[in-house]
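after the sequence you'll find the predicted model.
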Amino acid sequence: MADGAGRYRAGETALIVKVPEAEPVVGGWRERFDPSAEAGVPAHVSVLYPFLNQDHIGDQVLGAVAELFGSHGAFDLRFATCGRFPGVLYLAPEPDDQFRALTLAVAARWPEAPPYGGRFAEVIPHLTVADGQEPSVLDTVEADLARRLPVATHVSSVQLLVFDGIVWREQADFALRAPRISVPRRDGQR
């Protein structure tokens, strides 16, 4: 298996949404077949990778990131199906439009940090389970996952991870705006 830490450079950062509810379903497979798990990255959906290098992230950038994410509402989603890229098996978030909106907002604010370094024309939100594997391995993993899905989660924040040269560590957590709750007035009006 490839060394997960060898894929990254010290000081690299990522904006992700952790999905702890998926760990019981995907954790064992990720440990075996996803190099990012070996490098300390939990089950997640990337909002933007790579983001700015760590030495370009000071209080002003952290404040701007917090403001940007605070302008987007929290949301619920589920993972009920798998998808594939060449050599990659992933869980597909449903709906995925909120992730796309978050990615587009960050990329518009920091155009020097295009998603995946600009390697792909379209960003497809996903939770990677296996990476760099043969189709037969992906078939086995997908068959197991099909019996264990869906996974539901509530997304209320985005995390900033930094690679320290050995593992990824969480540096900051940015809250999304809480959903507005309509409370009826005593006279029955809203």
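Thanks, I have it.

drop to CA atoms for contacts and neighbour counts, all remaining ones
Will do.

all helices for the protein, in order.
For the chain, the helices defined by DSSP state H cover 23-33, 35-38, 59-70, 97-109, 135-148.

the nearest residue in space to Ile16 that is not next to it in sequence - how many residues pack around it?
Excluding the flanking residues, the one nearest Ile16 by Cα to Cα, 6 or more residues apart in numbering is Ser46, at 4.3 Å. Counted with other Cα atoms under 10 Å, residues neighbouring Ser46 total 25.

quick one: Ser46 and Ser36 touch, right?
No. Applying Cα atoms under 8 Å, one finds Ser46 not in contact with Ser36, separated by 11.7 Å.

list the contacts of the spatially closest residue to Asp96 that is not a sequence neighbour.
Setting aside the residues directly before and after it, Asp96 is nearest to Pro125 in space (Cα to Cα, 6+ apart), at 6.4 Å. Taking Cα atoms under 8 Å, 6 or more residues apart in numbering, we find Pro125 in contact with 45-47, 92-93, 96, 99-100.

sorry, back to before: deepest of the helices of the chain, which one?
Highest mean neighbour count among those (mean count of other Cα atoms under 10 Å): helix 35-38, with a mean of 22.

what residues does the spatially closest residue to Ala113 that is not a sequence neighbour make contact with?
Of all residues not flanking Ala113 in the chain, Phe51 sits nearest, at 5.4 Å (Cα to Cα, 6+ apart). If you count contacts by Cα under 8 Å, 6+ apart, Phe51 has them with 12-15, 113-115.

included below, for side-by-side comparison, is a second structure:
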Amino acid sequence: MSRSSAGHSVLVVPVPELETYVLERTRHYDDSFVSADPAFVHAHITLLAPFLSSPTTDDLEHIGKIAAAAAAFDFRLDEVRVFAGGTIYLPPDPAEPFAALTAELSAAFPQCPPYAGLFEPVPHLTVDHIAGGVDLASTRSTLTPYLPAQCRADRVSLQWYANHGCRTIAEWSLGGSPGQGEGAEIACIT
């Protein structure tokens, strides 16, 4: 999991149903990305990354309005796939609500194209990488106790990723009050 040690922010939908598995794999690859923040969920489906380094109160309010306008929804994770680069992932079913949130957030923050514009966003939950004896078959096998997973997308989380600094900055309920992210501590993001 190669990420800059300086860090970056990301907007995600947490997936607590897969937290045990993803947390173990995070520890395996780079323990410095294990968060001590109890609100932080390592298992997630990315909506927009990288996001702003220092979001303003207006930015947070705008995210809150987008989250409030979208209803919470159920989804299922049961298929294991691999991207061409070797990232093993679970596609959510349905994927459309995630894609719609990404499109809305991208339109609201055009300076933050998904994945820095390097590739087209595909809703997914990363679970592993092909390397060092890990392959699609071994990952399917280790995921057997967790799948199929019935999940609920009920919030958008603004998270900070950095070595020894992963944390939740703000969260908004899907279909909730647009002001839920207000007052979030953002001053420490650099």
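Received it, and whenever you're ready, just let me know what you need. Because the structure is predicted, anything quoted here is derived from the model rather than measured.

any idea what the TM-score is?
With the length set by TM-score structural alignment, normalised by the length of structure 1, the two chains reach a TM-score of 0.79; 169 aligned residues with a Cα RMSD of 2.3 Å.

format the contacts of Pro125 of structure 1 as JSON lines; extra columns: distance to Phe69 of structure 1.
Listed next are those as JSON lines, based on distance: Cα to Cα, whole Å:
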{"residue": "Val45", "distance to Phe69 of structure 1": "15"}
{"residue": "Ser46", "distance to Phe69 of structure 1": "14"}
{"residue": "Val47", "distance to Phe69 of structure 1": "11"}
{"residue": "Ala92", "distance to Phe69 of structure 1": "22"}
{"residue": "Pro93", "distance to Phe69 of structure 1": "19"}
{"residue": "Asp96", "distance to Phe69 of structure 1": "16"}
{"residue": "Phe99", "distance to Phe69 of structure 1": "11"}
{"residue": "Arg100", "distance to Phe69 of structure 1": "13"}
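
gap between the aligned residue in structure 2 for the residue nearest to Asp96 of structure 1 and Val134 of structure 2?
With the correspondence set by TM-score structural alignment, Pro125 of structure 1 lines up against Pro123 in structure 2. Relative to Val134 of structure 2, Pro123 of structure 2 is positioned 22 Å away (Cα to Cα, to the nearest Å).

map Ser4 of structure 2 onto structure 1.
So, by TM-score structural alignment, Ser4 of structure 2 is matched to Tyr8.

try Arg76 of structure 2
By TM-score structural alignment, Arg76 of structure 2 lines up with Arg78.

one more: Pro16 of structure 2?
Checking with TM-score structural alignment, Pro16 of structure 2 has Pro20 as its match.

tell me how far its match lies from Pro42 of structure 1.
8 Å.

the two - which one has more neighbours?
Between Pro20 of structure 1 and Pro42, counted using other Cα under 10 Å, the more crowded position is Pro42 (20 against 15).

neighbours of the closest residue to that one other than its chain neighbours, just the number please.
Counting by Cα to Cα, 6+ apart, the nearest residue to Pro42 of structure 1 once its immediate chain neighbours are dropped is Lys18, at 6.5 Å. Lys18 of structure 1: 21 surrounding residues under other Cα under 10 Å.

which residues touch Lys18 of structure 1?
Neighbours of Lys18 of structure 1 in contact, by Cα under 8 Å, 6+ apart: 42-45, 158-159.

just give the closest residue to Gly117 of structure 1, not the sequence neighbours.
Going by Cα to Cα, 6+ apart, Gly117 of structure 1 has Pro50 as its nearest residue, at 6.5 Å.

what about the one you found, how many residues nearby?
19.

related to what we said a few turns ago, among the contacts of Pro125 of structure 1, which lie within strands?
Mapping these onto strands (DSSP state E) picks out 45-47, 92-93.

now that we have these, which one has the most neighbours?
Val47 (28 neighbours).

aligned to that residue, what sits in structure 2?
By TM-score structural alignment, Val47 of structure 1 lines up with Leu47.

which residues touch Arg30 of structure 1?
Contacts of Arg30 of structure 1 (Cα under 8 Å, 6+ apart): 37, 128-130.
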